[in-house]
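> Build me a structure from this.
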Amino acid sequence: MSALTSFESNQKSNNIGPQLKNADTSITKDRSILFHLKTLYLFTKSDLKPVIVPQAVFALAMMFSGSKLGVPVTNQLTTAYISTRVLLMFAWLWIQLLVVDISNQRSPESVAEDAINKPWRPLPSKRISMEEAQHMLRILVPAVVAISVAMGNFTPCSIIMVLAWLYNDLGAGSASLLQRNVINAVAISCFGWGALIVLFHLEGTAATLLRNWTILTATVILTTVHAQDFPDMPGDRARDRKTIPLVYGEGWTRAGLAILIPLWSIACLVFWNIKSPVAWIPTLLVGSAMSLMTMVRREYSYDKIVWKLWCLWMTQLYLLPIFSART
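Next up, the predicted model:
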């Protein structure tokens, strides 16, 4: 099961009522507060690094590049303010991710696949039932929306909630490759957008530069996120799941990714008018290594490395505003 976000995941079944009624009843009964906290953590465990870390870096890089965006620079803010806003940012990112992950992992198909690939997740490990997961969502969704309203970032939250509903409940994830990839890119960008608003309360006042950067990074994700599909090809082929490598051919898809990675690297460096080799060299090195490995090493173990390099590469791109020579 792919691990960028829960938007890029299992196909959804709309008729789960019978399965819920006939579900295995061997659910863990001995539950404490720590048990429930661990359950919530396990829902999001596999997406903490590929989702929360890069999007937090995206927002923090903007925070430490405030003068280029027309927002308060960090030396004008108190340590207490910065610390509080950063903690709130991580909390906001996590509760959004929790809703998305529960929504995605609760389908019978997801539980069956996770029983093989990620048996430690709450549903396949029988920590909670699918019915309980649905009940959690009925509580969490309005709570998360209310918290987002209080934090001043209702818009990105509402977009994430709608996209999760479209993907997991209305079958957009299996409708077409284009719909799935667009939903992935927009959702991930909304995580970063919302995190930034928590830091700076930029709702409705974000600079044109910030908007353009968000659009650019969303486009980068849209056109390269299929790097995660290569290590999953055997399982996807067995389940007849439509992914870019399987639909358009592995060779063409690898070649396209190998070309796009260095092009997007240069485009992002130029966007921020970066002169420093400290930014240019690592970004191009990681991108080049990923492109080369994608074409030369067509093996499962190396495809997993390529996916990890993609996550590192995106994090590097998110850090670029710090090195900007813009004034």
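> contacts, neighbours, all on C-alpha from now
OK.
> List the buried residues in the longest helix out of those in the chain.
For the chain, the helix reaching the highest residue count under DSSP state H is reported as helix 79-105. Neighbour-count burial for helix 79-105 flags 85-86, 88-90, 92-105 (criterion: 16 or more other C-alpha atoms under 10 Å).
> Same question for stretch 114-124.
So stretch 114-124, judged by 16+ other C-alpha under 10 Å, has buried residues 114, 120-124.
> Equivalent analysis for stretch 216-235, please.
Those would be 216-233, for stretch 216-235 by 16+ other C-alpha under 10 Å.
> quick one: whatever helix or strand Val53 lives in to chain centroid distance?
Per DSSP states H and E, Val53 falls inside helix 53-63. Here helix 53-63 is found 13 Å from its chain centre; the criterion is C-alpha atoms, centre = their mean, to the nearest Å.
> To compare with the earlier structure, here is another sequence to fold:
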Amino acid sequence: MHTAILFTWTDYKTIFIPITAFACAIGPLRSVANLLQACIWIWIHLLLCNVSNQARSKEEDAVNHPWRPIPAGRITESQGYILRWAIAAVCVLWSAGYGGGQVLTSLCLLIITFVYDESGASKHVIGKNVCNIGGYVTFEIGATKIIATQHSLDAVAIASIIISGAVIFTTIQAQDFPDVAGDAASGRMTFPIYAPELSRITTLVALLSWSVFLCWYWTLGPISSLVLISLGVYTGARYYLCRQVTEDKKSYLVFSLWLTLTHVLPLRVRTGFFSA
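Purely as a prediction, here's the structure:
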């Protein structure tokens, strides 16, 4: 269990928490039992993605995350490959309890993960972002269906997922700034490596633009709008002005907070929250 937690540790703040919050807002949440089931579904699929990715990134992790199971020697790369397929089977079987649609969601995530890790998509700027969109959207669809106990999504949920995918595509480079050294060592071409200055300007502009757009789209109240825009400006400014690795790690934490907040904005439509 300790090894499994180490595999998923860095993605709780950027995947597990935002996706869970998104599903609760979009569903909306029906019961604590539904929340627990959704959390389990998200976690085992997150474990699948991370084991698959880390089995291919030993060199990068040795620089950026030496405490992860493979560079730390808790598990070998070959054992990681075996574990990946074992977890894939668990994910599909777990989803089968929710119907064929949920199984399809698991299979889609499995395909996206395979393409990301095995076809070299993770080493290309565009391919990496496209797979990230696919992964996030798949997580959101699967978790929301469990939270809402429904086999289909309504117009609000569909719009929210589309917007979320666009936000991820234009801002996901935020996670790459602290890992430039390890990514370069493994031959991975991320946006911050490809265009160091442009990537920081783009992040600043994207965070500000999305904050303003989301305030308008979800018709947030003045106080809620001020909070979101202020957080977006602060996060973007940090990425542009504070460029040390330690500062980028702190900026990533702030970005995760901003991302989580954007994921729960549909509560404005569902419940009237954020109207102040």
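> on that earlier part again, any idea which of the buried residues of stretch 114-124 of the first structure is closest to Met63 of the first structure?
Arg121 (34.3 Å; C-alpha to C-alpha).
> What is the burial count for the closest residue to that closest one other than its chain neighbours?
Using C-alpha to C-alpha, 6 or more residues apart in numbering and skipping residues adjacent in sequence, the residue nearest Arg121 of the first structure is Leu42, 5.7 Å away. For Leu42 of the first structure, the neighbour count with other C-alpha atoms under 10 Å is 17.
> Please say which position in the second structure Leu42 of the first structure maps to.
The equivalent of Leu42 of the first structure in the second structure is Leu6 (alignment by TM-score structural alignment).
> ok, that match to Arg68 of the second structure distance?
Between Leu6 of the second structure and Arg68 of the second structure the distance, using C-alpha to C-alpha, to the nearest Å, works out to 6 Å.
> in what helix or strand does the aligned residue in the second structure for Pro142 of the first structure lie?
If you follow Pro142 of the first structure across to the second structure using TM-score structural alignment, you land on Ala89. Assigned by DSSP H and E, Ala89 of the second structure belongs to helix 77-96.
> which residues make contact with that helix from outside it?
Residues outside helix 77-96 of the second structure that contact it (C-alpha atoms under 8 Å, 6 or more residues apart in numbering) are 41, 44-45, 47-48, 51-52, 54-56, 58, 70, 102-103, 106-107, 110.
> in the helix or strand following it, what's buried?
Using DSSP H and E, the helix or strand that follows helix 77-96 of the second structure in sequence is helix 100-118. Neighbour-count burial for helix 100-118 of the second structure flags 102-110, 112-117 (criterion: 16+ other C-alpha under 10 Å).
> Which positions within whichever helix or strand comes after helix 100-118 of the second structure qualify as buried?
Using DSSP H and E, the helix or strand that follows helix 100-118 of the second structure in sequence is helix 125-148. For helix 125-148 of the second structure, a neighbour-count test (16+ other C-alpha under 10 Å) marks 125, 127-148 as buried.
> What range does helix 125-148 of the second structure cover in the first structure?
Going by TM-score structural alignment, helix 125-148 of the second structure lines up with residues 177-200 of the first structure.
> how much does that stretch stray from the second structure?
Compared with the second structure after the fit, stretch 177-200 of the first structure shows a mean deviation of 1.1 Å (mean C-alpha distance after the TM-score superposition for the first structure).
> just to revisit the earlier point, show me what the helix holding Val53 of the first structure packs onto, helices and strands only.
helix 177-200, helix 300-319 (3 or more C-alpha pairs under 8 Å, 6 or more residues apart in numbering; DSSP states H and E).
> By how much does the last one deviate from the second structure on average?
Between helix 300-319 of the first structure and its aligned stretch in the second structure, the superposed structures give an average distance of 1.5 Å (mean C-alpha distance after the TM-score superposition for the first structure).
> who does that helix touch, helix- and strand-wise?
By 3+ C-alpha pairs under 8 Å, 6+ apart, helix 300-319 of the first structure packs against helix 53-63, helix 277-296.
> If we use 6 Å, what do you get?
Counting contacts by 3 or more C-alpha pairs under 6 Å, 6 or more residues apart in numbering; DSSP states H and E, helix 300-319 of the first structure packs against helix 53-63.
> returning to what we had before: name the residues of the helix holding Val53 of the first structure that are buried.
54-63.
> now do stretch 231-250 of the first structure
231-233, 236, 242-246.
> chain center to it: distance?
With C-alpha atoms, centre = their mean, you get 20 Å for stretch 231-250 of the first structure.
> how about Leu163 of the first structure, what's its partner in the second structure?
Match for Leu163 of the first structure (TM-score structural alignment): Ile112.
> picking up where we left off before, in the buried residues of helix 100-118 of the second structure, find the pair that's most separated.
Largest separation among the buried residues of helix 100-118 of the second structure by C-alpha to C-alpha: Gln102 and Asp117, giving 22.7 Å.
> Identify the spatial nearest neighbour of Thr170 of the second structure, chain neighbours not counted.
Nearest to Thr170 of the second structure is Ala206, by C-alpha to C-alpha, 6+ apart, at 6.6 Å.
> What's the local residue count around that neighbour?
Neighbours of Ala206 of the second structure (other C-alpha under 10 Å): 18.
> What helix or strand is the residue mapped onto it from the first structure located in?
When the first structure is aligned by TM-score structural alignment, Ala206 of the second structure is paired with Leu260. For Leu260 of the first structure, the element it lies in under DSSP H and E is helix 250-271.
> how about that helix: buried residues?
Within helix 250-271 of the first structure, the residues scored as buried using 16+ other C-alpha under 10 Å are 253-254, 257-258, 260-262, 264-266, 268-269, 271.
> okay if I get those residues as CSV plus distance to Ala206 of the first structure?
Below are the buried residues of helix 250-271 of the first structure laid out as CSV (distance: C-alpha to C-alpha, whole Å):
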residue, distance to Ala206 of the first structure
Thr253, 35
Arg254, 36
Leu257, 31
Ala258, 33
Leu260, 28
Ile261, 28
Pro262, 29
Trp264, 24
Ser265, 24
Ile266, 25
Cys268, 19
Leu269, 21
Phe271, 17
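> Map Asp114 of the first structure across to the second structure for me.
Aligned partner of Asp114 of the first structure by TM-score structural alignment: Asp61.
> that older thread, just put the helices and strands packed on helix 53-63 of the first structure in TSV and tack on distance to Lys38 of the first structure.
Formatted as TSV, those follow (distance: least, C-alpha to C-alpha, whole Å):
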stretch	distance to Lys38 of the first structure
helix 177-200	23
helix 300-319	25
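> Show the contacting residues for Pro124 of the first structure.
Contacts for Pro124 of the first structure (C-alpha atoms under 6 Å, 6 or more residues apart in numbering) come out as 111, 115.
> what about it, distance to Leu20 of the first structure?
13 Å.
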